[in-house]
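Asker: what follows is a predicted structure for the sequence shown.
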Amino acid sequence: MWHPDLYFANARQASFQDVTDDNFLVWVYPSGNVWYDCRISLIVICTMDLWKYPLDSQICEMRILSYAYPESVLRLRWSERIQPSIEFNTDIRMPDMQLLDIKTGVCNGTYSTGIWSCMTAVFFVERQMLIHVVQTYVPTALIVVISW
């Protein structure tokens, strides 16, 4: 059975979840649409602008493309029936960042081999100031006061 040959263009590391068995699901609808669902753990490269650190906010993008099929053969898009397109576990948090929003979109990349369909997910995150006050500003102030 055919399934999409998708890859994450800016992933540094990726692995399929297979704790008890391979975690994937494939549905083929009478219309020809294919629903392919799997669990993947990713580490995605995000170049950060630290000019306003520690009062910064960041925008990180994840891009999904087909490896072998150009846009004329395979057109990628986020599902309109399921909203939001990306779900995240609110119990999982980064210690010093807060996820504000996720926006999904589509893009087409033009290369020498043709036009390739692409999906994007843009993550908007903001650094939490309190952790830096406790870990940086308070100890620095105490060192200055004690050194006088």
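Answerer: On my side now, so go ahead.
Asker: make it CA atoms for all contacts and neighbour counts henceforth
Answerer: Will do.
Asker: and the gap between the residue of the chain positioned farthest from its centre and residue 141?
Answerer: Largest separation from the mean C-alpha position in the chain: residue 148, at 47.7 Å (Cα atoms, centre = their mean). Distance of residue 148 to residue 141, computed by Cα to Cα, to the nearest Å: 11 Å.
Asker: ok, residue 60 touching residue 122?
Answerer: Yes - with contact defined as Cα atoms under 8 Å, residue 60 counts as touching residue 122 (5.7 Å).
Asker: hey, where'd the strands end up in the protein?
Answerer: Using DSSP state E, the strands of the chain run over 6-8, 11-16, 24-28, 34-38, 40-44, 57-66, 97-111, 114-127.
Asker: for residue 73, find the nearest of the ones you listed.
Answerer: Of all these, it is strand 114-127 that lies closest to residue 73, at 9.3 Å by Cα to Cα.
Asker: point out the other helices and strands that that closest one packs with.
Answerer: When contacts are defined as 3 or more Cα pairs under 8 Å, 6 or more residues apart in numbering; DSSP states H and E, strand 114-127 packs onto strand 57-66, strand 97-111.
Asker: next up, a second structure to put side by side with the first:
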Amino acid sequence: MRLQCLQILMLFTLPESLFSQEGVNKSRNLQCSANYCIDLDTYKKRNLPYSPIQIELQFDVTQIISVNDKDFTITFSMFFRVKWLEPRIIGPPTTGKEDKWVAVDLEFIGDLWKPDLFVYHLKRTENLKLLTRFAGLWFVNGNEIIYSQELIMTFWCPMRFDNYPLDTQVCQLKIGSFAYNDEIMTFNTSFDYDQSDSWIKHPNTVLDYQVDIGHLPFEGRDYISPGSGTVYNIAGIQMSLKRNSLKYLVNYYLPSGLMVVVSWISFFIPPEVVPGRMGLLVTNFLVLVNIFNSVSNSSPNVTGFSAISTWIIVCVLFVFGALVGYALILMKKMQLSIQEFENGLSPKSGTN
């Protein structure tokens, strides 16, 4: 009987944290998840864990969804990971032999300090979810925080189309701190874009580019604020977009070039065969004008003329030159006929 009473007394005196690994520990005012806690009395999530702090960003690009030449935007999907050290976490001791990943409640991220990431030239992001959001939160070796999320991102790129459709665009996705300069917060970048992946081997057939991803150039890893001159450290990736030009060569360059060659054949037609020669040149001229209108409607915006527009204009001028040349020949023959008529000579056969 005395033993049973002692067990009941010990049951009521045990700390509440032993009954639940999640939630608030009222005895020490701790907010916990999976045996990892923060002290709500001393932890201030608005304060940096330490300074200068280093943030590691990882971009695992899975698919380039679209490149919009009209809006100057790129849309792609990726797994975006953010990693930083948080020494204020209270957790079990680590062995130090290997990295120990512990998944915690995703809502716990709302109680922690987070880097104030700013995406330059961002248009929109879309968080993917089914039953829950495609995201996770881990503690590694006790005090390292890793947040990972799958998302679809669209950002603006300053594209130039002077060499369209033989152009190559270089676009930079830049992410930095909104408020902290490079003396307080710095970034490291890693990325993954496996060319052997099935998505890369069989890319989106609608996509008009071949994409290569690399690190930002050294001069692009800092941003200087125009007003204050403050320097901000930058992380990100650089995308090189090389347009697939084969279909343009087949659909536009080859037909327009052949039209010019056909117009040269008209030089072998006797000048006296006016309907045949004139019909051939006028038909070629109208076809080239139609091709030029089609190219103008489908080409991206450009100041001046693009490479394909210049090519077709030159082809039009060649055919127009042949047409003008034939008109001059007819005019010259008409003048000769008039002179022969005035001199009392009969006109040559085939002329009126």
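Answerer: Cool, the structure landed. Note that this is a predicted model, so its numbers are computed, not measured.
Asker: returning to what we had before: now the helices and strands packed on strand 114-127 of the first structure in TSV, with distance to residue 3 of the first structure and mean neighbour count?
Answerer: Shown next, in TSV, are those (distance: least, Cα to Cα, whole Å; neighbours: other Cα atoms under 10 Å):
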stretch	distance to residue 3 of the first structure	mean neighbour count
strand 57-66	11	18
strand 97-111	20	14
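Asker: make CSV out of the ones you listed and add distance to residue 72 of the first structure.
Answerer: Formatted as CSV, those follow (distance: least, Cα to Cα, whole Å):
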stretch, distance to residue 72 of the first structure
strand 57-66, 12
strand 97-111, 11
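Asker: excluding chain neighbours, what is closest to the residue nearest the centre of the first structure?
Answerer: Of all residues in the first structure, the one closest to the mean position by Cα atoms, centre = their mean is residue 62, 4.4 Å from it. In this structure, residue 62 of the first structure finds its nearest non-sequential neighbour in residue 121, 5.2 Å apart by Cα to Cα, 6 or more residues apart in numbering.
Asker: my guess is the one you found meets residue 87, correct?
Answerer: No - using Cα under 8 Å, residue 121 of the first structure makes no contact with residue 87, being 11.4 Å away.
Asker: residues in the first structure aligned with the lengthiest strand in the second structure?
Answerer: Secondary structure assigned by DSSP E gives strand 53-68 as the longest strand of the second structure. Per TM-score structural alignment, strand 53-68 of the second structure has no counterpart in the first structure.
Asker: may I see the buried residues of the longest helix along the second structure?
Answerer: Using DSSP state H to define each element, the second structure has its longest helix at helix 307-342. Buried residues in helix 307-342 of the second structure, counted by 16 or more other Cα atoms under 10 Å: 308-309, 311-312, 315-316, 318-320, 322-323, 326, 333, 337.
Asker: coming back round to it: aligned partner of the residue nearest to the centre of the first structure in the second structure?
Answerer: For residue 62 of the first structure, the residue aligned by TM-score structural alignment is residue 173.
Asker: who are the contact partners of that match?
Answerer: 119, 120, 121, 155, 236, 237, 238, 239 (Cα atoms under 8 Å, 6 or more residues apart in numbering).
Asker: which of the residues you listed ranks first by neighbour count?
Answerer: Each of those was scored for neighbours by other Cα atoms under 10 Å, and residue 236 scores highest at 25 neighbours.
Asker: and the buried residues of helix 307-342 of the second structure as CSV, adding distance to residue 165 of the second structure?
Answerer: Formatted as CSV, the buried residues of helix 307-342 of the second structure follow (distance: Cα to Cα, whole Å):
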residue, distance to residue 165 of the second structure
308, 7
309, 10
311, 11
312, 13
315, 17
316, 19
318, 22
319, 23
320, 25
322, 28
323, 29
326, 34
333, 44
337, 50
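Asker: map residue 130 of the second structure onto the first structure.
Answerer: Match for residue 130 of the second structure (TM-score structural alignment): residue 19.
Asker: same deal with residue 193 of the second structure?
Answerer: Residue 193 of the second structure maps onto residue 87 in the first structure, by TM-score structural alignment.
Asker: for that match, give its distance to residue 39 of the first structure.
Answerer: 12 Å.
Asker: those two - which one has more neighbours?
Answerer: Legend: neighbour count by other Cα under 10 Å for residue 87 of the first structure and residue 39, higher for residue 39 (13 against 8).
Asker: contacts only, for the equivalent of the more buried one over in the second structure.
Answerer: The alignment partner of residue 39 of the first structure in the second structure, by TM-score structural alignment, is residue 150. Applying Cα under 8 Å, 6+ apart, we find residue 150 of the second structure in contact with 77, 78, 79, 80, 127, 128, 134, 135.
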